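Engineer: any chance you could fold what I've pasted below:
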Amino acid sequence: TRSQNGMPILEEAVASFSCRVSSWTNTKTHAVFFGLVEEVHTRPVASPLIYARQTFHHIEQLRA
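Structural biologist: Here you go, the predicted model:
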């Protein structure tokens, strides 16, 4: 399955996000990428829990 912008979506994933890279930085051991979420896909059988805005939320709470 693919998102509207053509990114692959894992069919069994509870949630998936399509993001556009907004910035990145290099650390001593990793490159860290920051993205702007463009699409959110969830399976109707689950309510994924994500960390955003310094606390945990269900995706439905953030869509409002």
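Engineer: please count neighbours and contacts with C-alpha atoms only from this point.
Structural biologist: Will do.
Engineer: quick one: the helices in the chain?
Structural biologist: 59-63 (DSSP state H).
Engineer: which stretches of it form strands?
Structural biologist: With DSSP state E as the criterion, the chain has strands at 15-26, 31-42, 49-52, 55-58.
Engineer: quick one more, to check against the first:
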Amino acid sequence: HVSLACAVPNGRWVEYIPQLDEITTTRLRIEKGKAFAPEEPGLGIGWDWDAIRGRSEIMHAVRKAA
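Structural biologist: Next up is the predicted model:
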């Protein structure tokens, strides 16, 4: 939630979840140890719906097999 951290004067930490890189088309921009909020409205997350569907199908197959 880099947008929120940028809006708060004492916001010093941003959670980064590298596993999301596999299901998103956008990346958190980090330069010299600083994270930058996206320029477009919203959270700036571009979801890769094909990757999400692919992982969803894998999870359904695992649950059915169990």
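Engineer: TM-score of the superposition?
Structural biologist: With the length set by TM-score structural alignment, normalised by the length of the first structure, the two chains reach a TM-score of 0.21; 26 aligned residues with a C-alpha RMSD of 3.7 Å.
Engineer: make CSV out of the strands of the first structure and add mean neighbour count.
Structural biologist: Formatted as CSV, these follow (neighbours: other C-alpha atoms under 10 Å):
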stretch, mean neighbour count
strand 15-26, 13
strand 31-42, 12
strand 49-52, 12
strand 55-58, 11
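Engineer: for Ile52 of the second structure, grab the count of nearby residues.
Structural biologist: For Ile52 of the second structure, the count of nearby residues is 13 (other C-alpha atoms under 10 Å).
Engineer: please tell me how far it sits from Ser3 of the second structure.
Structural biologist: Applying C-alpha to C-alpha, to the nearest Å, the value for Ile52 of the second structure to Ser3 of the second structure is 24 Å.
Engineer: and for Ile30 of the second structure?
Structural biologist: 13 Å.
Engineer: give the residues shared as contacts by the two.
Structural biologist: Phe36 (C-alpha atoms under 8 Å, 6 or more residues apart in numbering).
Engineer: these two: who's more crowded?
Structural biologist: Ser3 (17 against 10).
Engineer: what about that one, which helix or strand?
Structural biologist: Assigned by DSSP states H and E, Ser3 of the second structure falls within helix 2-7.
Engineer: which elements pack onto that helix?
Structural biologist: On a contact count with 3 or more C-alpha pairs under 8 Å, 6 or more residues apart in numbering; DSSP states H and E, helix 2-7 of the second structure meets strand 34-36.
Engineer: for the strand it packs on, list every residue counted as buried.
Structural biologist: Ala35 (16 or more other C-alpha atoms under 10 Å).
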